[in-house]
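Sequence and computational prediction follow.
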Amino acid sequence: MTRNGRGLNVTKQEWIKYAALFLLAVAAFGVSWLALTNPRGASEAVSPVTVTPPSATPTATVTPTANATPSPKPKPKATAERLGIELPAEPVVLILGDSYTAGMGADPADQGWAYLVAGSLGYPTNIDGVPGTGFAWGGGEQDELAQEYEVRLQAAAQDPSFVPNILILQGGQNDAAITDPAEVKIATAETIEAARRFWPGIQVVVMGPSAPLPFAGDLSAANSAVRAGAAAAKAPFIDAVKAGWFTGANSPEFNFDGAHPNTAGHAHIAEKFLKAWATLTD
């Protein structure tokens, strides 16, 4: 290239070089423009992205968030009311029942279960046992003697010299002669309520029928009726039948006449009663 007064003189080779550079610049600009407007190209498909969540690690305790509603806790099952005896400062006891309370079968009669219990407890005690009677059965072949327990309690309440604050009612053997168990249940509940009227504040315990086998097998319905009556009056019930005081194994040695226990049988009843009494007064 030479310089003269009128401008620049460009040789042919230089024009070719400038033209090539220009074309390269144009091509570069075009590539850049395409990259900006379609970086993947018009025909290239965009593959979807799959997101794999992180594996959760289980924990032993789940902490709820502030807005979470806690699951309701299961309510505890209702339990039956525990009935018992709160011993007075000076217990005075009346034991009322049938021939078992009278000591029939024991030799002598004062070795009957009621006498043994009274001696073991050591409280002032009156024992009223009349053979052939019950809560609903008044005694006699035809239930004609009117010696039901409530009647006898009413007579006992006429004596101002003896005021019991604990009453033990034993029976049900003779009530098995009643064909309607509901009658026995009602009579049992009414007897307990009557005692509470005669001696306000008295505490009542009921001991159902008990007998050596096979007689015990005939007492199931009467036992259930007496137990239901005690429950209706909210009085503790000692269930000799359910507890199995007399079994096929021990009945022969405790049997007196097929319907009553002998002396050893009465001692057996007294022992079982005192164990049940301990749980009621605990």
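Right, received. Where do you want to start?

Every contact and neighbour count from this point should use C-alpha atoms.
Fine.

For the protein, just list every one of the helices.
Using DSSP state H, the helices of the chain run over 12-37, 99-102, 113-121, 149-156, 181-198, 220-232, 240-243, 251-254, 263-281.

Tell me how many other residues surround Ala221.
18 (other CA atoms under 10 Å).

residue contacts, it?
Residues near Ala221 by CA atoms under 8 Å, 6 or more residues apart in numbering: 176, 181.

Show me the residue at the heart of the protein, geometrically.
Nearest to the mean C-alpha position of the chain, counting by CA atoms, centre = their mean, stands Thr79 at 4.0 Å.

close enough to count as contact, Glu150 and Phe135?
Yes: Glu150 sits in contact with Phe135 when judged by CA atoms under 8 Å, with a separation of 7.3 Å.

Against Ala235, how distant is the residue nearest to the centre of the chain?
Noted for Thr79: a distance of 17 Å to Ala235, by CA to CA, to the nearest Å.

anything in contact with each of Glu150 and Phe135?
With CA under 8 Å, 6+ apart as the test, Glu150 and Phe135 both reach Thr191.

I'd like the helices of the chain laid out as CSV, including distance to Pro164.
Compiled in CSV, those are given as follows (distance: least, CA to CA, whole Å):
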stretch, distance to Pro164
helix 12-37, 111
helix 99-102, 17
helix 113-121, 13
helix 149-156, 10
helix 181-198, 10
helix 220-232, 19
helix 240-243, 24
helix 251-254, 32
helix 263-281, 17
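
and Val93, which of those is closest to it?
helix 113-121 (8.3 Å; CA to CA).

who does the closest one touch, helix- and strand-wise?
Packing contacts for helix 113-121, counted by 3 or more CA pairs under 8 Å, 6 or more residues apart in numbering; DSSP states H and E, involve helix 99-102, strand 125-129, helix 263-281.

tell me which residues in the first one are buried?
Translated: helix 99-102. Within helix 99-102, the residues that count as buried by 16 or more other CA atoms under 10 Å are 99-102.

So Pro124 versus Glu190, what's the distance?
In terms of CA to CA, Pro124 sits 26 Å off from Glu190.

got another, please set it beside the one above:
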Amino acid sequence: MGSRGTFGREKITLAVVVIACLLVVIGLAVDHARTEPPAAHSDGSDDAGTNLYLGPDIDKYDVPRGSRVLFFGDSYTEGWGAEDLADGYAYQMSGLMGWDVTVRGVGGTGYLDKGSKNEGNYVTRIERLDAVGPYSLIVLQGGSNDQAALPRSESGVIDTTPLSISVEQAFNAMQAKYPNTPIIMLGPVSTGEKVNPDKQAVDATLSSFAYARGVHYISPIAGRWFLSSEREELIDERTGHPNGLGYEKMARMLKRQLNAYLVDPID
């Protein structure tokens, strides 16, 4: 009886240790899930998932038809590649969402990049914005031009630290310019599935910032908004940007994602 009792106690002790170890592993996994942005998944269709972070603690926004919305960004927001700049995705959001849109896009600029004509980086451009609020929502788009402005190590790896600093400065400047206006960040665009590592690093930096600040972030790269097989139909080879049809698709993809963040989605 004594040996059986000892053996039974040893089995119980071992079971307790195993359960405790499992609880620790589960706890670490849950904590990781809380602190890391979930990976995006996409099949390349218009129904593709495009957000890198849709946090449960972020309020949805009340932006019904007729609301005033500001789109701020680079050449994609300006409409480069379309025969008429007014065919750009930002302008098309007016018809798709029923919003009164204000578009401020300047090609070649970025969070860091001042543009080929020294138009100013995002902080400078935001500080001198002539767009008068109030707005119900701001879509802050960009990042494509910043990869070339980042320093590199001797091994050729880019250092995204300056970008992180500039993104925070630009975001804070936008908040100061339009207090109490929700901001959704829209990341850099790729016109095919193959994305160079530098642009991916920029996308990841913006995503990490948005996650840390509790801001919705939309990644056209993660969502694979444009496929290589669509290039001939949707991309203007002269500029390397979407053409009118390409911006139509971009606007549709953006509408779907924005609707996920609205109190009342817009049909």
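That came through, no problem. What you see is a predicted model, and the numbers here were worked out from it, not measured in a lab.

Give me whichever of the helices and strands packed on helix 113-121 of structure 1 is most buried.
Highest mean neighbour count among those (mean count of other CA atoms under 10 Å): helix 99-102, with a mean of 24.

aligned partner of Thr181 of structure 2 in structure 1?
Aligned counterpart of Thr181 of structure 2 in structure 1: Ile202 (TM-score structural alignment).

quick one: contacts for the closest residue to its match other than its chain neighbours?
Leaving aside its sequence neighbours, Ile202 of structure 1 sits nearest to Asn165 (CA to CA, 6 or more residues apart in numbering; 4.3 Å). Contacts for Asn165 of structure 1 (CA under 8 Å, 6+ apart) come out as 88, 91-93, 199, 201-203.

change it to 10 Å
Applying CA atoms under 10 Å, 6 or more residues apart in numbering, we find Asn165 of structure 1 in contact with 87-88, 90-94, 196, 199-204.

coming back round to it: just give me the closest of the buried residues of helix 99-102 of structure 1 to Asp110 of structure 1.
Of all those, Ala102 has the smallest distance to Asp110 of structure 1: 8.3 Å, by CA to CA.

mind checking what the closest one lines up with in structure 2?
Match for Ala102 of structure 1 (TM-score structural alignment): Glu78.

before we move on, what about Leu280 of structure 1?
Using TM-score structural alignment, the partner of Leu280 of structure 1 in structure 2 is Tyr261.

show me what contacts the closest residue to its match other than its chain neighbours?
What sits nearest to Tyr261 of structure 2 in space, not counting adjacent residues and going by CA to CA, 6+ apart, is Lys60, at 5.0 Å. Going by CA under 10 Å, 6+ apart, Lys60 of structure 2 touches 182, 216, 258-264.

Make JSON lines from the residues you listed and add distance to Arg224 of structure 2 to it.
What follows is those, written out as JSON lines (distance: CA to CA, whole Å):
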{"residue": "Pro182", "distance to Arg224 of structure 2": "25"}
{"residue": "His216", "distance to Arg224 of structure 2": "18"}
{"residue": "Leu258", "distance to Arg224 of structure 2": "16"}
{"residue": "Asn259", "distance to Arg224 of structure 2": "18"}
{"residue": "Ala260", "distance to Arg224 of structure 2": "18"}
{"residue": "Tyr261", "distance to Arg224 of structure 2": "20"}
{"residue": "Leu262", "distance to Arg224 of structure 2": "22"}
{"residue": "Val263", "distance to Arg224 of structure 2": "26"}
{"residue": "Asp264", "distance to Arg224 of structure 2": "26"}
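
Which two of those have the greatest separation?
Among these, His216 and Asp264 lie farthest apart (CA to CA), at 16.5 Å.

Who has more neighbours out of these two?
More crowded of His216 of structure 2 and Asp264, by other CA under 10 Å: His216, with 24 against 14.

Could you check how far the more buried one is from Arg125 of structure 2?
Taking CA to CA, one finds His216 of structure 2 at 22 Å from Arg125 of structure 2.

picking that back up, in terms of packing, which of Glu150 and Phe135 of structure 1 has more residues around it?
Taking neighbours as other CA under 10 Å, Glu150 of structure 1 and Phe135 compare with Phe135 leading, 31 against 22.

Distance-wise, check the more buried one relative to Lys12 of structure 1.
144 Å.

same check, this time on Asp175 of structure 1
144 Å.

Tell me which of the two has more neighbours.
Remark: of Asp175 of structure 1 and Lys12, Asp175 carries more neighbours, 27 against 9, as counted by other CA under 10 Å.

What residue in structure 2 is paired with Gly244 of structure 1?
Under the alignment (TM-score structural alignment), Gly244 of structure 1 maps onto Arg224 of structure 2.

Might one say that that match is in contact with Thr191?
Yes: taking CA atoms under 10 Å as the definition, Arg224 of structure 2 is a contact partner of Thr191 at 8.5 Å.

Comparing these two, which residue is more hemmed in?
Between Arg224 of structure 2 and Thr191, counted using other CA under 10 Å, the more crowded position is Arg224 (25 against 22).

residues contacting the match of Ala102 of structure 1?
Counting by CA under 10 Å, 6+ apart, Glu78 of structure 2 makes contact with 71-72, 85-91, 103-107.
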